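# quick one: sequence plus predicted model below, questions after.
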Amino acid sequence: MVLYTLAPGIRLSFNEIYTSSWEKGDSSIFGERMLIVNFCIHGRCDVSLAKNRYAIVKENQVCISTVMPTKDFYYPRSLYEGIQLYLDLDILHDENGQDFLSALGISLEQIVEIFCEKDGLYLHQMNDTLRTLVKDAWDGKDDIEIGTLRYLAVRLLHEIMSMPAESETETYFTRSQIAMVKEAETLILSDLTTRITAKELADRFGVSESSFKFYVKGILGDSYLNYFRKKRMEKAAELLETTNLKVIEIASAVGYENQGKFAKVFADTYGVSPLEFRRLSK
């Protein structure tokens, strides 16, 4: 995470996170009354909020929130890339309209009223203009000046005003459902040699199989079968690159007794056979 202070009460960060969880960070970033705007480029972010709410921010979505995070952030697939604005409403109120956002016609109170008045949280797919602004800023993030970032903040907040006022229909999950899926993911990834069915896990957690699969898809962003197949193939690719294990040994290590079936799934995933993948990775 690279954090820039653009002015008192106005911060912008570029978030590159390649782990499954991340602490909510320095509490000094968060004032008593905050407006946080999150533009997700790749991956997903599940955020535990106050009032027992969770925000599940998906790829190409914008999340506008006045509800503060209360626990660590959770990143399915250990991937999240995005741009975030932290706007301290109390500090900016004390600026009496002298901050650069107000000077350029951006009313944060109006944004709060339109998008967050109902329940403090807004989620929606970015429109084409927002998506282009975010992508261009991300591509140029390694060589960017504060003045350019201030201009970016103004443009992003201005374009938000053209978004639909109502959130997209979202499914919100309880804390226990999020914890269930995280526990299931940890259990499976801790030993990929063992095959555990969705039914077995559902029984373990005392829910129906259909409910468990629904939670997995909603929280991890893919079906139970597809998500963990991809995880097995990612591990297989890592072993092919970093070890001299035979293909049949790698197949077994990721839960495949049949080498031919493993090779087919691997080729479907990466476009080449396991041996060709190993050759190309050298």
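Cool, the structure landed. Numbering: from 1, shown residues only.

# all contacts plus neighbour counts: C-alpha atoms, from now on.
OK.

# can I assume Gly55 sits in a strand?
Check again: residue 55 is Ala, not Gly. Yes: membership of Ala55 in a strand is supported by DSSP: H, G, I helix; E, B strand; the rest coil.

# relative to Val47, how far out is it?
For Ala55, the distance to Val47 equals 5 Å [Cα to Cα, to the nearest Å].

# now do Leu156
Counting by Cα to Cα - Leu156 and Val47 are separated by 22 Å.

# ok, now Ser20?
Counting by Cα to Cα, the gap from Ser20 to Val47 is 12 Å.

# Gln61: how many residues sit nearby?
23 (other Cα atoms under 10 Å).

# for the stretch 51-200 of the chain, which segments count as strands?
For the stretch 51-200 of the chain, the strands defined by DSSP state E, counting those that start in this stretch cover 53-57, 61-65, 69-74, 80-88, 121-125.

# out of those strands, nearest to Glu209?
strand 53-57 (22.1 Å; Cα to Cα).

# give me the element Phe39 is part of.
According to DSSP states H and E, Phe39 maps onto strand 34-43.

# after that strand, which helix or strand is next?
Downstream of strand 34-43, the next assigned helix or strand under DSSP H and E is strand 45-49.

# got the angle between that next one and strand 61-65?
Angle of strand 45-49 versus strand 61-65, following axes from the mean of the first three to the mean of the last three Cα atoms, to 10 degrees, is 10 degrees.

# who's in contact with strand 45-49?
With contacts defined as Cα atoms under 8 Å, 6 or more residues apart in numbering, strand 45-49 is touched by 54-58, 67-76, 80, 175, 219.

# between strand 80-88 and it, find me the angle.
Using the same axes, to 10 degrees: strand 45-49 against strand 80-88 is 30 degrees.

# how about the helix or strand in which Ile219 is found: buried residues?
Using DSSP H and E, Ile219 maps to helix 209-220. By 16 or more other Cα atoms under 10 Å, the buried positions in helix 209-220 come out as 209, 212-213, 215-220.

# ok, and here's another one to check against it:
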Amino acid sequence: MNWDAIFPKGSHVTEKTTRYTVYTVDFPDGSGTMTAHRVLPGILLVFNDFYTRCGFRNEKTRPGFIEVNHCLKGSYECVLPDGRHISLGMQDFSFSDMGRPMERSSFVSGEYCGLSLLIHVETAEQSLNDFLGEQIPFSDIFERLLYGEGVLILRTDPRIQHIVSELYHAPDGGHSGYYKLKTMELILFLAFHCDNKSAPAHPCYCRNSARKVEDIARKMTENLKRRYTLSELAAKYHISMTTLKTRFAEVYGETPYQYLKRRRLERAALLLKTTDMSVGEVAETVGYQNPSKFSSAFTDYYGTVPREYKKDAVLEQSIPFGAGANGNG
């Protein structure tokens, strides 16, 4: 199987060993790397590390393949061909049909780290059953999970976080067997503990309505110091307050306030990690006038105070994301 053809347009191999392959994509404002491990025939485990706001457009249709994504850091948004908007935040999962690819996508916070499982259903079903020693109709299960929608979203499901966290921190040595076991555990969980009720309902709004909400979200975040009221935005984009709130929740899976707060904190994390700005300067830049409120909100979201986050980020800069994944850590 030629896995190279599965990766996004513009990807090129920058490192290849017997254990993994590193694909790199260059963007106008940054770059991304994808470190791929073949764990079983038909299944590829990929560690993603992107530092860019850009994304991908008009990806090739790849029938017979599905993709599982987990967001560890940052956020990701995409628009499907039918106009639906999908947004992934920290610890969210998506399960999607690569035969119905996205229309466009972006890494809205400028940073995205996570993992993907790329699965060729027919080949993977045989290898999974050979590994388990029993016949499980994985192709039927996957089809049921997608339920005709082409995508399943799992929001910060605590039942599977331990599986994923262990994939990010594989022990030194023996990565191949460890990844095989943990990948199998994750697929079995998805197969037998999830259902299509977790999928976002097919929205009953037109493309024009979705575009307005997208424009509103962009307006809210283009200058994080600027505070708009919902009434101002509703009037500017000729949409009622009720419709704005309803459509925003349908498109982004959260309220306008939750969305704005998340984007502010994600931007703050990126500034702390990549600039010499002080915590107070970062707080002001992302729209917090009170540093203590910023610190409290940041700690609630990231589990550590901004100062410690910045200190840890400096230490991490010398260690590539997924270093254990490429056999270096």
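Arrived safely. Quick caveat, the model's predicted, so the values are computed rather than measured.

# superposing both, give me the TM-score.
Superposed pair, TM-score by TM-score structural alignment, normalised by the length of structure 1: 0.67. Supporting alignment: 258 aligned residues with a Cα RMSD of 4.3 Å.

# residue contacts, Arg33 of structure 1?
Contacts of Arg33 of structure 1 by Cα under 8 Å, 6+ apart are 66, 88-90.

# just the buried ones out of those, please.
Buried residues within these, counting neighbours by 16+ other Cα under 10 Å: 66, 88-89.

# how many other residues sit next to Arg62 of structure 2?
By other Cα under 10 Å, 15 other residues sit near Arg62 of structure 2.

# and it, how far from Leu272 of structure 2?
For Arg62 of structure 2 relative to Leu272 of structure 2 (Cα to Cα), the value is 38 Å.

# same deal with Ala283 of structure 2?
The gap separating Ala283 of structure 2 from Leu272 of structure 2 is 10 Å, by Cα to Cα.

# these two - which one has more neighbours?
Counted by other Cα under 10 Å, Ala283 of structure 2 and Leu272 do not tie: Ala283 has more neighbours, with 27 against 24.

# for the more buried one, give its distance to Ser296 of structure 2.
Relative to Ser296 of structure 2, Ala283 of structure 2 is positioned 11 Å away (Cα to Cα).

# same deal with Leu224 of structure 2?
In terms of Cα to Cα, Leu224 of structure 2 sits 18 Å off from Ser296 of structure 2.

# more neighbours, these two?
Leu224 (19 against 14).

# could I get the buried residue list for stretch 242-258 of structure 1?
Neighbour-count burial for stretch 242-258 of structure 1 flags 247, 250-256 (criterion: 16+ other Cα under 10 Å).

# returning to what we had before: quick one: which of Ser20 and Val47 of structure 1 has more around it?
When Ser20 of structure 1 and Val47 are compared on other Cα under 10 Å, the one with more neighbours turns out to be Val47, at 20 against 15.

# now do the more buried one against Glu200 of structure 1, distance only.
Distance from Val47 of structure 1 to Glu200 of structure 1, by Cα to Cα: 28 Å.

# do the same with Gly82 of structure 1
Remark: distance between Gly82 of structure 1 and Glu200 of structure 1 (Cα to Cα) = 36 Å.

# more neighbours: which of the two?
For the pair Gly82 of structure 1 and Glu200, the greater number of neighbours falls to Gly82 (25 against 12), based on other Cα under 10 Å.

# which position in structure 2 aligns with the more buried one?
In structure 2, the residue paired with Gly82 of structure 1 according to TM-score structural alignment is Gly114.

# pretty sure that match sits against Asn69.
Yes: using Cα atoms under 8 Å, Gly114 of structure 2 makes contact with Asn69 at a distance of 7.3 Å.

# packing partners for the strand holding Phe39 of structure 1?
Applying 3 or more Cα pairs under 8 Å, 6 or more residues apart in numbering; DSSP states H and E, we find strand 34-43 of structure 1 packed against strand 61-65, strand 80-88, helix 89-94, helix 128-139.

# buried sites along it?
Buried, per 16+ other Cα under 10 Å, within strand 34-43 of structure 1: 34-41, 43.

# and which of those residues is nearest to Gly140 of structure 1?
Nearest to Gly140 of structure 1 among the buried residues of strand 34-43 of structure 1, with distances taken as Cα to Cα, is Ile41, at 13.9 Å.

# show the contacting residues for that closest one.
Counting by Cα under 8 Å, 6+ apart, the residues that Ile41 of structure 1 touches are 59-61, 80-83, 134-135.

# tell me which of these is nearest to Glu234 of structure 1?
Tyr80 (16.9 Å).

# the closest one: how many residues sit nearby?
Neighbours around Tyr80 of structure 1, by other Cα under 10 Å: 23.

# now Tyr237 of structure 2: closest residue in space, sequence neighbours ignored.
Leaving aside its chain neighbours, Tyr237 of structure 2 sits nearest to Lys212 (6.7 Å; criterion: Cα to Cα, 6 or more residues apart in numbering).

# so for the longest helix along structure 1, what gets flagged as buried?
Counting residues, the longest helix found in structure 1 (DSSP state H) is helix 224-242. For helix 224-242 of structure 1, burial by neighbour count (16+ other Cα under 10 Å) applies to 224, 227-229, 231-237, 239-241.

# other SSEs contacting that helix?
So helix 224-242 of structure 1, by 3+ Cα pairs under 8 Å, 6+ apart, packs with helix 209-220, helix 247-253, helix 259-270, helix 274-281.

# contact partners of the last one?
In this case it means helix 274-281 of structure 1. Outside of helix 274-281 of structure 1, the residues within contact range by Cα under 8 Å, 6+ apart are 237, 240-241, 247, 263, 266-267.
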